[in-house]
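In: Need coordinates for the following:
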Amino acid sequence: MRFTYFFLLCFLALSCSSDADSWLEEAKKRLKAGETVSAKEAIQKAIEKNPGLAEAYNLQGVILFQEKDLVGAEAQYRKAISLKPSLVQAQLNLGALLMENGKWKDAFEPTNKAVTLQPDSSAGYLQRGIVLAALGKPAEAKADFTACLKIAPNDINAHYNRGNIFFQELNYPEAIRDFEASVGVDPEFAKGYYALGLSYYYFKAKDKACLALQQAKKLKYPGASQAVKSLCDE
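Out: The predicted structure follows:
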């Protein structure tokens, strides 16, 4: 009899967990379809079924972040992390929110935690590289962008951000290499062409600089028209 009772409790617990996961998946579908209000309702159902479902709080934070409620989003991300510290996406999301608030030192801890938890993910290295660059640690930032590119060779943001550091270091050949890679990934990447144009210009390759700046102008990148006018004798 005692065994039967224990089995029943386990069955109910598993059923609740399964129901919560189903509601969470439903919330993701609704959010993807742009149905924010009904997505929130589904998340609430998931939490009612399983108050310890960290992924539900994380998703709630994502919605609040999209709605520009950064205080609410941060609370949800921290709740998710308190329930499940190994939830990489919540760690990254919290780091991204703190970056949005300009709290770069605070952003490092959750972002670094995400990299530690999932060292084979390019997203963590990219985000940590951006944080390190903002904290004035260019060598470490470049190392992270390089690590990101080893995993995801076509990550446009890793190429662009590493290129920016090379540019600031006056290492124009390396900057050119990264900016060329970025526009190779996306031929519509306007700021990549702009940065490439400036890199070529300071590398004393004016013809190539103007071609890149003209493309940035064509793609309506801010400042490109003025750069073409002042640097390309137009």
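
In: switch to C-alpha atoms for all contacts and neighbour counts from now on
Out: Will do.

In: need the longest helix for this structure.
Out: Assignment by DSSP state H gives helix 2-32 as the longest helix of the chain.

In: buried sites along that one?
Out: 16-17, 19-28, 30-31 (16 or more other C-alpha atoms under 10 Å).

In: and that helix, what other elements does it pack with?
Out: helix 36-49 (3 or more C-alpha pairs under 8 Å, 6 or more residues apart in numbering; DSSP states H and E).

In: Would you mind getting the angle between the helix it packs on and helix 2-32?
Out: Using axes from the mean of the first three to the mean of the last three C-alpha atoms, to 10 degrees, the direction of helix 36-49 lies 170 degrees away from that of helix 2-32.

In: Next secondary structure after helix 36-49?
Out: helix 54-66 (DSSP states H and E).

In: which outside residues touch that next one?
Out: With C-alpha atoms under 8 Å, 6 or more residues apart in numbering as the test, helix 54-66 has contacts from 24, 36, 40, 43, 46-47, 70, 72-77, 79-81, 83-84, 87, 89-90, 93, 97.

In: quick one: which of the residues you listed sit in helices?
Out: Counting by DSSP H, the part of these found in helices is 24, 36, 40, 43, 46-47, 70, 72-77, 79-81, 83, 89-90, 93, 97.

In: Would you do the same for the sequence below? I want to compare the two.
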Amino acid sequence: MMLISLPTQQQQTNFKQAKHFFSLGKVFAKKSEWKKAIAAYRKAIELEPDWKEARQSLADAENQLQKKIINTQQQIEPSKKLKIVDRPLEKIPTQEKQESAIATVSNPVTVNSNFADEYHTNGDNLVEKGEKEEAIKAYRKAIEINPELWEVYHKLGNLLQEKGELEAAVTAYQKSIELKSDFSWSHNNLADVLVKLERLKEAVNAYSQAIELNPDFPWGYYKLGDILVKLEDWDKAIAIYRQAVTINPQAPWYFYKLGELLHQQGQFEEAVKYLYKAIELKTDVPEFYLGLGAVLVKLKQWSQAQEYLHQVIQYSPDSCQTSLLAQAYYYLGAIK
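Out: As a prediction, the model looks like this:
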């Protein structure tokens, strides 16, 4: 059986960023901004190379861009362009200035939007280069020009969170949510910051909203369950962990968390079932054996308890596991 462990921090970060770029690609595609959509999809694929949906969306966007280019060429080629020599020289500057002035006055939103997009793109490029302080400035300038750019608020929140400016990050994420309430990652990232600020009840609301919008993301359930445990809301925590193992039945730590919580609540028989599953999925984690051994002691299944507790000793040979070893010996001492 192939063993599947909890995603690493880097894998989680890559997944979050890939989802973000994929969502941006969808936004640009709806606006028929195919070049921007293509760039966003390519970034998503760079972070998650095996994402079939992103690859299909990229192919669709490239096809649409190709059609647009062909259509434009077909419109331009049959018509004969007016050459400069065919126009009255004295009227050229005046006419061009008038057209420019009319465009600027009649459609200032378009002009401002273009400037904001430039700052937005510049901010993205600065992030790519690792110049995050300058990127923050660029994003702030973009939303100063066009305060309706929800994705810029989201990106700004990410950078501010990384920088440790947590209150400012909360404000940025909240503004992003105000402008686009159905983007799950703004809710998720807001919750992450609220946890750091120890505003746990608010974090529960934000994680819950993120899960509602993106119910197939098991890591959200895991984080929400942890917060509910801290708040000692046991029944809700158990319910959330149950959802997590249903959505991702190959994640051993989800089963362990659920088993431990059921053990804590005195539901020993059911706890055994989930702790067995955690070990089945990943056989070299001493915490899993300790958890199962402890429950079996409570159930007075002495021989089985002894077997699993000895596994803790086998997988915890070094001094960094002294706490686990101490607990294992404690439970072994309780065996009759």
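
In: Quantify their similarity with the TM-score.
Out: Once the chains are laid over each other, their TM-score by TM-score structural alignment, normalised by the length of structure 1 reads 0.73; 226 aligned residues with a C-alpha RMSD of 3.5 Å.

In: re earlier: of the contacts of helix 54-66 of structure 1, buried ones?
Out: 24, 36, 40, 43, 46-47, 70, 72-77, 79-81, 83-84, 87, 89-90, 93, 97.

In: Can I get the buried residues of helix 2-32 of structure 1 in CSV including distance to Glu174 of structure 1?
Out: Below are these laid out as CSV (distance: C-alpha to C-alpha, whole Å):
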residue, distance to Glu174 of structure 1
Cys16, 55
Ser17, 51
Asp19, 53
Ala20, 50
Asp21, 47
Ser22, 49
Trp23, 49
Leu24, 45
Glu25, 44
Glu26, 46
Ala27, 44
Lys28, 41
Arg30, 44
Leu31, 41
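
In: show me the residues around Lys273 of structure 2 that make contact.
Out: Gly259.

In: Over in structure 1, tell me which residue corresponds to it.
Out: By TM-score structural alignment, Lys273 of structure 2 lines up with Arg177 in structure 1.

In: element containing its match?
Out: Assigned by DSSP H and E, Arg177 of structure 1 falls in helix 172-185.

In: List the buried residues of the helix or strand just after that helix.
Out: Later in the chain than helix 172-185 of structure 1, the nearest helix or strand by DSSP H and E is helix 190-202. Judged by neighbour count (16+ other C-alpha under 10 Å), helix 190-202 of structure 1 contains these buried residues: Ala190, Lys191, Gly192, Tyr193, Tyr194, Ala195, Leu196, Gly197, Leu198, Ser199, Tyr200, Tyr201.

In: ok, residues contacting helix 190-202 of structure 1?
Out: Outside helix 190-202 of structure 1, the residues that touch it by C-alpha under 8 Å, 6+ apart are 160, 164, 167, 172, 175-176, 179-180, 182-183, 206, 208-213, 215-216, 219-221, 224.

In: Check the spacing between Glu232 of structure 2 and Ala244 of structure 2 real quick.
Out: 18 Å (C-alpha to C-alpha, to the nearest Å).

In: So between these two, which is more surrounded?
Out: Ala244 (24 against 11; other C-alpha atoms under 10 Å).

In: element containing the equivalent of the more buried one over in structure 1?
Out: Alignment note: Ala244 of structure 2 maps to Cys148 in structure 1; criterion TM-score structural alignment. Element membership of Cys148 of structure 1, judged by DSSP H and E, is helix 138-151.

In: any idea which helix or strand comes after that helix?
Out: Sequence-wise, the next helix or strand downstream of helix 138-151 of structure 1 (DSSP H and E) is helix 156-168.

In: angle of that next one against helix 138-151?
Out: Using the same axes, to 10 degrees: helix 156-168 of structure 1 against helix 138-151 is 150 degrees.

In: after superposition, how close is helix 156-168 of structure 1 to structure 2?
Out: Compared with structure 2 after fitting, helix 156-168 of structure 1 has a mean deviation of 2.1 Å; criterion: mean C-alpha distance after the TM-score superposition for structure 1.

In: ok, now how distant is the equivalent of Tyr202 of structure 1 over in structure 2 from Tyr331 of structure 2?
Out: The equivalent of Tyr202 of structure 1 in structure 2 is Lys298 (alignment by TM-score structural alignment). Lys298 of structure 2 sits 10 Å away from Tyr331 of structure 2, going by C-alpha to C-alpha.

In: Next up, the contacts around the closest residue to Asn112 of structure 2 other than its chain neighbours.
Out: Using C-alpha to C-alpha, 6 or more residues apart in numbering and skipping the chain neighbours, the partner closest in space to Asn112 of structure 2 is Ile145 (6.2 Å). Contacts for Ile145 of structure 2 (C-alpha under 8 Å, 6+ apart) come out as Asn112, Ser113, Phe115, Ala116.

In: thought the third one was touching Ala142?
Out: Yes - Phe115 of structure 2 sits in contact with Ala142 when judged by C-alpha atoms under 8 Å, with a separation of 7.5 Å.

In: what's the burial count for the counterpart of Tyr153 of structure 2 in structure 1?
Out: Applying TM-score structural alignment, one finds that Tyr153 of structure 2 aligns to Tyr57 in structure 1. Look at Tyr57 of structure 1: counted by other C-alpha under 10 Å, it has 26 neighbours.
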